[in-house]
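J.: Requesting a structural model of the entry that follows:
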Amino acid sequence: MSLVWKYFKVHEGENRFAVCEECKTKVSRGGLSAKTFSTSGLINHLKSNHPSKYEEYARETKRKANTAKTPCTTPSVADIFEKSRKFTKDSVKAKGITEKVMEYMALDDQPFSVVEDVGFRRLIQHIEPRYTLPSRRYFADVCLPELYNSIASRVHELLAKGSDPPYMSFTTDIWSSDVSPTSMLSLTAQWVDEDFQLKRVVLQCQEFKGSHSSVAISGAFNSMFERWGIDSTRVHAVVSDNARNMVKAMDDSGLRGIRCVAHTLQLAVNEGVLSQRSIADIVSSGRKIVGHFKHSPLAYSRIQAIQEQFGMYPKRFQQDVSTRWNSTFYMLQSLFDQKQTLAAYIADYDLPATFTPYQWQIIENVLSLLAPFEQLTREISSAKASAADVIPSFAALTRLLKKEVETDHGVKTMKTALLEALDRRFSQTDTEPLFYIASVLDPRYKDHYFDVDKKRRMREMVRAELDSLADGEVTYREGAVETKTIRTEAESAPSLSDMFDEILQENDPDPPRQTSATAQQLDCYLSEVLIPRSDDPLTYWRTNRGRFPALARMARRYLAAPCTSTDSERLFSAASNVLNERRNRLTCDKAEKLLFVKKNLPLFLKEQAT
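T.: Predicted coordinates:
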């Protein structure tokens, strides 16, 4: 509305006139209907009869025009024509949109055919009408290789930066698709850079045809390392599952093969669970109960109604899978949590199996016994877990199993079998220097989890490694000793965390021995107080590398070694989303490129964000 109406109002009887607020004069609005009304006559009236009000009106109008966010300009015909013209395929704007659409496909597991979907095309047309969406073939044959090559170049740059020290650790696994006759072999790499930041990339996930023999796997390893310019001398360790063909392939390739700790733990727990007939029967009955609700919508709706009556949030029972022992733990836990609702259900409906009060007690004791195993599985499968966690974790777990508690009733056979399986399957840690040295170089553990004999062996291993370093790189600086103390938890029932603290309280570090400069570094480092388990060991080394330069170089090598092949398994979880029912005809070459982009692109997007 014009500012002139501050000085006028519409005449009540005749709207084609306005009444001046100053002199009460009727002034024509310039027409006979609303379509022809204007404010020109009103402005002229102010200018002729009320000069002071006119000047006030003029100032207000000018101020409003100066503060307007967008000038009221009429676009030219050329501007209108330009805005309606379609982008050329080579224009910067069109290339940018095409690149983002390709990233969307790779990151969100969308098929190339999404560009043919009506809803997606309408969305793009609404966002930018001048953009012409290319065909699915263009995205598959042109855009994907371009994006892959761009990211591969950046990965090559990262690998080149990680050449000092020249050691890298890897994980590998073999996966077979459920929707197509395809097998793939993965290779992921991780290392600690000069700023003590852990770097992790997916190098390859290539098609693996033919027999999965050790010879074929070894040849595939050599081919992948050659493709990425990684000399075998730079390979510190390769973590894989416990399959014999994989273990032998490491030996044939001359690589240090480390068996996945999570897989080994899986085998040990399976032995323990199946060792006691009563527990095996409970697991079998649990599977029948869960299967009953899983395959019957009617049964599930009935149990859901009972859950609501008890004021519980509706929750499904969890089905276990044979390859994941912790899924059995979660299945029993979900059943135990629904103990009341199941009792109410069987009062009115049938179940293929039920539990007696004694069996419910056994389930509770089994959950108590396996809870530390579940905690350990989560910890060693985390992205920050390393080979340094193996010896301390299993020392704490073994000690916990040796303690007698009230919840042992009905599960003593299982507990004994678990302890024996752990001792047998993790005996390799006593002969693998990597675990010893990695534990010592982790400031959360050092040598506090070793007995006297293992401490002596550890010192020999570390000093041999230190002596192999160039003398010019070894210097020692006196500095303030860390004053951090070990965190302890309130007294409660024994837990895995309690065992870590108990071992530390019993195991004091050896007194320092003054020998060579490198030995002085080791002795001074070991004499200092441990940092809390929740702290990051790489942060410690970033801060203390000036005090312990030789040990810091070793830490970059050994703390980069993972203890599980979880990275490769996560990669294949993504692969099952790439090669799915909607893309079961996707070639392995394109599937590998999509996986490579999906896993590595987020790393560089984070760099751009910072």
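J.: Could you use CA atoms for every contact and neighbour count after this?
T.: Noted.
J.: can you pull out the helices in the stretch 351-500 of the chain?
T.: 357-380, 390-402, 412-425, 433-440, 452-467, 496-506 (DSSP state H, counting those that start in this stretch).
J.: centre of the chain versus the shortest one, how much separation?
T.: Right, helix 433-440. Distance of helix 433-440 from its chain centroid, counting by C-alpha atoms, centre = their mean, to the nearest Å, is 26 Å.
J.: same question, the first one
T.: Shown here is helix 357-380, whose average C-alpha point lies 26 Å from the average C-alpha point of the whole chain (C-alpha atoms, centre = their mean).
J.: Give me the helices and strands touching that helix, please.
T.: Judged by 3 or more C-alpha pairs under 8 Å, 6 or more residues apart in numbering; DSSP states H and E, the packing partners of helix 357-380 are helix 261-274, helix 277-294, helix 325-337, helix 390-402.
J.: Mind putting those helices into JSON lines with mean neighbour count and distance to Tyr345?
T.: JSON lines is the format used below for the helices and strands packed on helix 357-380 (neighbours: other C-alpha atoms under 10 Å; distance: least, C-alpha to C-alpha, whole Å):
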{"stretch": "helix 261-274", "mean neighbour count": "20", "distance to Tyr345": "28"}
{"stretch": "helix 277-294", "mean neighbour count": "17", "distance to Tyr345": "11"}
{"stretch": "helix 325-337", "mean neighbour count": "19", "distance to Tyr345": "13"}
{"stretch": "helix 390-402", "mean neighbour count": "19", "distance to Tyr345": "36"}
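J.: Also this sequence, please, to line up against the first:
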Amino acid sequence: MATLPRKKISTVWQYFDAADDNKVVCRLCKQKLAYNHSTGAMRNHIHSRHLDVDLQGEDGETGLSGHGGGPRQTSMRAFVPTRRCDAHRTAKITQLICEMTACDMLPLSFVEGKGFDKLMHYIEPEYTVPTRKTITSRLEINHRKMKEEMQRAFEGAEHVAITSDGWTSITTESYMTITCHYVDEGHLRCCVLQTCALEERHTAENLAAHLRSAICTWGLDNKVVACVHDNATNMVLANEALLAWESVPCFAHTLQLAINDGLKANVMGRLIGACTRLVSHFHHSTVATVALKKKQLQLRDPGDKSPPHKLIQSCKTRWNSVLDMFQRLHSERWAITAVLSDRTVTKLTDARTLELTDDNWHTIESMLPVLDSLKTATTALSGETYVSVSLVYPITMSLLNRHLNSAGDLSKVVVDFKKTVAASLERRMCPKNLERAGCVALLASALDPRHKHLSFLSVEMQQAVREKLADQYHILQLPAHVQEEDEEASASADKDCDGPEEEDNTASTSWAESIQHQTKRKKSSLLDFFGDGYGEQAKDHDELERYWLEACIPADEEDPLVWWCEKEQSFPKLSHLAHRYLCVPATSVPAERVFSAAGLIVNRLRSRLTPEHVDMLIALNKNSSFH
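T.: Okay, here's the model as predicted:
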């Protein structure tokens, strides 16, 4: 036994017991230490291995640090063995660091930072922080595993749709991102296929070669239904040259072109220019910015504790930034006016140039609901996890018939803007001919149980779309096992079929009233189209005809993909056709959303990232559900 002192004055003895051969044993970790009539080694052990234990070394003190001069209570951890950082825990921590790097888009070199090393030493003293090279290798392994999981998921997908768009990094390197969309168990899935560097000229032939290579690499041959892209000529020609899928222009780009036509009008152009100069003045003048904050605080409600809002500058490439600028100017009008009228802050010559007239302020206020409806339409069609392509024409016709209708007590500027945008949108979108119109979007609307009545189209276009869908239905060849299920489903099909739905349904609650307004004006009867006595003989017709008599579903209560999943036994062929077209997104926004992540990944601090690692980091960040 170790020779112990007669009086254990030091607090370190609260954590050690005597052992044989002049040694002591730590109660916390069971480690043996030599005891030579000194507590120095014991105290050093506590300080280095047990950081939560505070040893003051004063007479009468015991346990952890506390308040006051009296005895302190011993922590429960003093009687619990310390957790060891074994190989399993070390591997788990390293994996979580890799996931954090991809999820938060951190630079790979952050693991070599002194601050991170200090943090990990405090949290897990026995853990050795890996080097940048180790983290890169682990991320490459995670990327390979993720790609294998994605390929297994694609094997079960019968149809997929892709979106593509190009972007340029801060290092002036060109990239093209391709995303994939498919239906899985009644839900729409979205993932990033790849982000490849474009070193050659962006000709239609080179872009087509990159698209073809990506599809072959992922084993998606004969599965791609459509490619959604912007309206750039080279991208349009690249998709048309492949002839392997439908070329679908991005609705968001089309709508932006139409809105830009209205914003470029003389009066609107001058108003936007005046607002831009006004916002720039406050952005470049420190004195004006400080004065604006003071006026905002003086004019706000006493109970409002939120920080003052800054003015928003518009951007030429994003039309919705004009709406943001107008909204902020309108909400801060009186604070802005007060600053411009204060001669201690704004010179008279500057005020005459910057001040907006009452007509300008009235136009801004009148334009807000118009621009807000256009933004709502863009947002509704830019989703990735719900069906959007079937909403293109219902929303387009709602915009033309209601939101861009110039009837009412409006200013001349607003009327001219509405007429210009409506004319441009009608020229670009109105389906006068099925081949010239967005055939995929129209067929998707017909296969969407919310909009299959097609009441937003003329009677002639309704007939053309249904005939086109019938052609697609009759030429569809199902796999053998599906054909067997088709025969069983046909034998047990429902005999009772409801008539056409009389009430319109839309993509979201906010659009329900809009579509319903124009549905009442353009309703055509399916029974008239198919002839008298159709309802009585519905049980003798095929599933396509039974589908037309099926009741529409409420737009804000049920997902069309869930509806088709439940009706797969009743409509086996049509359900496959629905998955083919409803998986197509309405816009190429999913590919464009990658740009924001890429801007954080490829920055000035990481300008030497290889294209392979750029692709790896973007894929790991965007496809988190696969790893």
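J.: Format the helices and strands packed on helix 357-380 of the first structure as TSV; extra columns: distance to Thr413 of the first structure.
T.: Shown next, in TSV, are these (distance: least, C-alpha to C-alpha, whole Å):
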stretch	distance to Thr413 of the first structure
helix 261-274	8
helix 277-294	10
helix 325-337	18
helix 390-402	12
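J.: if we can go back for a sec, can you tell me which of the helices of the stretch 351-500 of the first structure is packed in deepest?
T.: helix 433-440 (a mean of 24; mean count of other C-alpha atoms under 10 Å).
J.: For it, grab the matching residue range in the second structure.
T.: Using TM-score structural alignment, helix 433-440 of the first structure lines up with residues 439-446 of the second structure.
J.: Give me the residues contacting that stretch.
T.: 246, 248, 389-393, 451-454, 465-466, 468-469, 578, 581-582, 586 (C-alpha atoms under 8 Å, 6 or more residues apart in numbering).
J.: Swap in 7 Å and give it another go.
T.: With contacts defined as C-alpha atoms under 7 Å, 6 or more residues apart in numbering, stretch 439-446 of the second structure is touched by 389-392, 451-452, 454, 465, 469, 581-582.
J.: related to what we said a few turns ago, between the helices and strands packed on helix 357-380 of the first structure, which one is nearest to Leu601 of the first structure?
T.: Ranking those by their distance to Leu601 of the first structure (criterion: C-alpha to C-alpha) puts helix 261-274 first, at 27.5 Å.
J.: what span of the second structure lines up against that closest one?
T.: So helix 261-274 of the first structure sits over residues 251-264 in the second structure, by TM-score structural alignment.
J.: ok, back up a step: may I see the contacts of stretch 439-446 of the second structure organised as TSV, with distance to Lys622 of the second structure added?
T.: Output for the contacts of stretch 439-446 of the second structure, formatted as TSV (distance: C-alpha to C-alpha, whole Å):
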residue	distance to Lys622 of the second structure
Val389	22
Ser390	25
Leu391	25
Val392	26
His451	32
Lys452	34
Leu454	36
Val465	36
Leu469	35
Tyr581	24
Leu582	22
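J.: can you tell me the mean distance of the match of helix 433-440 of the first structure from the first structure after alignment?
T.: Aligned to the first structure and superposed, stretch 439-446 of the second structure gives a mean residue distance of 1.1 Å (mean C-alpha distance after the TM-score superposition for the first structure).
J.: Centroid-nearest residue for the first structure?
T.: For the first structure, the residue nearest the mean C-alpha position is Ala383 (7.3 Å; C-alpha atoms, centre = their mean).
J.: quick one: that one and Val481 of the first structure, what's the gap?
T.: Applying C-alpha to C-alpha, to the nearest Å, the value for Ala383 of the first structure to Val481 of the first structure is 30 Å.
J.: same question, Ser48 of the first structure
T.: Going from Ser48 of the first structure to Val481 of the first structure by C-alpha to C-alpha gives 90 Å.
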